[in-house]
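build me a model:
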Amino acid sequence: MIDDVYYNLVTKIENFFDGIMIVDKDCVIRYNRLFINSDINLNEKNSIGKTPVDIWPNLTEETSTCFRAVKYGETTTNQVQTLLHASGREISAVDNTFPIVENGEIIGAISTTKFIDALTFRNNIDLSNLTITHANDLYMPHDIIGTSKEIELLKFKIHKVAQTNTSILIYGETGTGKELVAQSIHSSSSRKNHLFISQNCAAIPNTLLESIFFGTTKGSYTGAESKAGIFELANGGTIFLDEINSMDLNMQAKLLKAIEEKKITRIGGSAPKKIDVRIIAAINEHPQSCINENRIRKDLFYRLSGVQIEVPPLRERKGDIPYLTAHFIHHYNSEMKKNIEGVSPEVSAFLQAYDWPGNVRELKNSIEGAFNFASSNLIEKADFPRFYPLEGTSAISSGAEKADWFGFSSLNEGLEAFEKAFISKRGKQATSLANLAEDLKISRQTLNYKLNKYHLKLGTLGKF
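Sure, this is the predicted structure:
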């Protein structure tokens, strides 16, 4: 089905990108093609029937944009990725991935790639006339749902700071929508016709960040090619640096120098290049705790914190929950071809009482889950499988709404706790970082990402 329905789509847009990959609902590659000359062997013959994780061994299901698209319906826009090919070759690319939806069901995903080796980039691709239901346009302030005073203040701040070029620090809990705010600032600014590049600093080993930021010069090290970094690519636009507090302090110093001097020098190069880029950085905790724990340099913090924007957690703006619920119901009605009119009074009371530790993202996922079980025109309590342990008890008493059977507020939280404990325990017996990666059966790049994600220090994992 994928091959027939979307082949014309591929042939229409192949001239705008360096490569296109299409996967089915199981994330098995059904089409994969490069449109540029390359020594990377990625043709259909050797990739059909495999998954992106098979092709790029440093990816996992959670870091693969294709897997996230088919599992969660997630759209990825202008994300810079460093990919490790099975041949050992490292490749930096700008990725755009979209779920493919038919009759309300995700039947696959399409991923377009532009390699950073190629210096010509498009800002976006207009798929509005095609069958994909997820628009790739960047968010605007009106996409921020809510009428609470907290949201009105947030939109006011976005409008004001969009008129300037000052660097910005956004902080807020996981799931509050920090990238939505960053995109809204860019979309409302004079930079809106230039590139918006999002980079999660925790997703890339610190040893690679410098080349991703500033680019490389051919011959600067073994295998190095002339590549533009994201500062060059986003010239005139905006760079969003998420989880900046996970970045190595030495790399933070180099970032600060680039921001202050508005110049960058490629690795191995000697000629500095002027850059005009607005930096929007984000952290998922209070800035002061990052400073106190020496996870963000004070001088970088002072440079970025001239404008600080806090994205409020959902529990502090519960008046917005009915609006968000209605918005997500409308969204999933369209996507799943259903006609849900709202939620029952019992569910409405529960949604108001629950603390939502996963914030708007958790609410959205909960509504989506309930849609799969709803059998009437109202979402009932029974349509929320995760709340079954509360049967016979009040969902709003004794803090019960904050935890499920195992004491975690979500499956993700439980999985992350297990993963962190598992790595820590295995690390105590490992003799080296390479040995630990081998024992865990993951790549060193993936291990580095997880060490940064969970703030695990090598010294706590044994003698390395």
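
C-alpha only now, for contacts and for neighbours.
Noted.

ok, the residue nearest to Lys218 when sequence neighbours are not counted to Ala109 distance?
Nearest residue to Lys218, sequence neighbours excluded (Cα to Cα, 6 or more residues apart in numbering): Glu225, at 4.0 Å. Using Cα to Cα, to the nearest Å, Glu225 is found at 30 Å from Ala109.

mind checking which of those two has more residues around it?
Shown here are Glu225 and Ala109; by other Cα atoms under 10 Å, Ala109 has more neighbours (31 against 14).

quick one: the more buried one is in a strand?
Yes. Applying DSSP: H, G, I helix; E, B strand; the rest coil, one finds Ala109 inside a strand.

so what's Gly358 closest to, chain neighbours aside?
Gly175 (5.5 Å).

if we can go back for a sec, residues contacting the residue nearest to Lys218?
Glu225 is in contact with 117, 216-219, counting by Cα atoms under 8 Å, 6 or more residues apart in numbering.

for it, which three-state class applies?
coil.

also this sequence, please, to line up against the first:
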Amino acid sequence: MRNGVNIHLKDWASQFEWILSMIDVGVHMVDHEGVTVYYNETMANIDGLDRAQVLGLNVFELFPSLTSETSTLHLVLQTGERIADKLQTYVNMQGKQITSINSTYPLYEGDVMVGAVEIAKDISNVMSMYDQILDLNKQLTVSKQRNKSSVGTADYHFGDMIGQDPAFLKAVSIAKKAARSPSPVLIYGSTGTGKELVAQSIHNASSRRNQPFIAQNCAAVPKELMEALLFGTNRGAFTGSIDRQGIFEQANGGTLFFDELNNLDLSLQAKLLRVLQDGKIRRIGGMTEQKVDVRIIAAMNIPPQEALDKGILRSDLFFRLNVVHIELPSLVERLSDIPLLVDHCIERCNELFGTHVRGIRDAALQRLMRFKWPGSIRELMHAIESAFNIMEPGYDLLEEHHLPDFLFEPQPEVVAPLARLKPALHPISDIGLPSMLDQFERDVILSVFEQCAGNISQTAQALGLKRQALQYKLNKHGITK
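Sure thing, here's the model as predicted:
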């Protein structure tokens, strides 16, 4: 009794059943003979069945396509051992193909196994997307092979990279040199700085320009499918699997671009490292390895040191990829490039909208120059496109009132007038331009850091950097309180 209320086990059982009916994963429970004793609504939706059809039926009656070797519930009942994160494709009673990730556990009463429970997450839509990605990549590869005059599947070139900022020009210079070699490249830059544009430009300037360029965002595919996407599958690798190439095979001879590398599962990072070292892959379910000739370009939107410190990036993979390191400045670090970028955006929007806008008013440009641009160049391009959408007929210049509302929200004040900071004038021949740029960056950061009395958050805000990015640069330049 608690607070005068008698609590009975059966009352809790009804509460647990209600909880299981509300969660967004499927739950299928069977007794020791494989007969269904519980089946929640989510599992019914996954399988396309009615709960009333399922209760009291054996697993093999429900899913005729399963066998004693492929049914995870049956295997757990036979072995008493759990099966975790099993990818399974099957056909239900209505003939619908389902792909799910299942974890199956034995149920015990004391020392006696009384049944099993399976927890399933439906990924049929994701699997369909995975198939479409591989099919589209294959079509691009076949199309390229048929058209020998093709310039590959990358759209951007170095001529599309616009700016005069010294740090930006340094990054472009390194990228152009990297195009001459087959070495791996690691690009770091915040969201919207143009990391894939750099990767495509390197590919198109390299000897691989007529071979495939395939980009894969490591955060876009569940880890359970990523391995199959990377390396392909052999028939029988898992229930419903077929012989299919992965993107390593599809990119053979060309370039693979891994965006948001820090989101790649650590176990797959180890396998990626092995491919980088050996140049060989093995399909899931395959017995033999095959050589692949693929150049790897990877990108991250957080500082590599931060990813290493957090344990989300393997140090051995980092050192293997970081042969060529390119760091892209954010837009707030290259505000002087905004006029050039705006002119480019206007030209692009004129083509898109069929308009003849000549430029932008000074007041509107100054409004753009004062913004912090957390989304960097991509956000600036979207702002210009937004302005084109609301421009009234007859205007041939972008006015301040055409700009999106978020540009008029209050912005934190910059502590130091960065535009007035000048680099120490040393002869370039003495130290070289790259070293001069590094020294200038250090001088600017140190100046603001001292004005902020060593407060990292205030310094990051003043410089328009994320705190983690500033911490990385402080470590890089050896700046401490």
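
just curious, which of the contacts of Glu225 of the first structure is nearest to Glu310 of the first structure?
Nearest to Glu310 of the first structure, judged by Cα to Cα, of the contacts of Glu225 of the first structure is Thr216 at 35.2 Å.

map the closest one across to the second structure for me.
Superposed on the second structure with TM-score structural alignment, Thr216 of the first structure falls opposite Thr233.

same deal with Gly175 of the first structure?
Match for Gly175 of the first structure (TM-score structural alignment): Gly192.

for the second structure, what's the longest strand?
What stands out as the longest strand in the second structure, according to DSSP state E, is strand 97-109.

mind listing what's buried along the very next helix or strand once past that strand?
Under the assignment DSSP states H and E, the closest C-terminal helix or strand after strand 97-109 of the second structure is strand 112-122. Using 16 or more other Cα atoms under 10 Å as the test for burial, strand 112-122 of the second structure gives 114-122.

Gln216 of the second structure belongs to a helix, doesn't it?
No. Gln216 of the second structure sits outside any helix when classified using three-state DSSP, being strand.

for the residue mapped onto it from the first structure, give me its contacts.
If you follow Gln216 of the second structure across to the first structure using TM-score structural alignment, you land on Gln199. Residues in contact with Gln199 of the first structure (Cα under 8 Å, 6+ apart) are 79-80, 239-242.

my read is that Thr191 of the second structure contacts Leu328, right?
No. Counting by Cα atoms under 8 Å, Thr191 of the second structure sits too far from Leu328 to count as a contact (10.2 Å).

these two: which has the busier surroundings?
Using other Cα under 10 Å, the more surrounded residue of Thr191 of the second structure and Leu328 is Leu328, with 21 against 18.

would you mind measuring from the residue mapped onto the more buried one from the first structure to Val360 of the first structure?
Counting by TM-score structural alignment, Leu328 of the second structure corresponds to Val311 in the first structure. Using Cα to Cα, we find Val311 of the first structure at a distance of 11 Å from Val360 of the first structure.

overlap of the contact sets of those two?
176-177.

so Ile187 of the second structure, which of the three states?
Once three-state DSSP is applied, Ile187 of the second structure turns out strand.

contacts only, for it.
With Cα under 8 Å, 6+ apart, Ile187 of the second structure has these contacts: 195, 297-300, 325-328.

can I get these in TSV with distance to Leu87 of the second structure?
Putting those into TSV (distance: Cα to Cα, whole Å) gives the following:
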residue	distance to Leu87 of the second structure
Lys195	33
Ile297	29
Ala298	28
Ala299	29
Met300	29
His325	37
Ile326	38
Glu327	38
Leu328	39
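
in helices only, show me those.
Residues of these located in helices (DSSP state H): Lys195.

pick out the most distant pair among the contacts of Ile187 of the second structure.
It's Ile297 and Leu328 that sit farthest apart of the contacts of Ile187 of the second structure, by Cα to Cα, at 14.4 Å.
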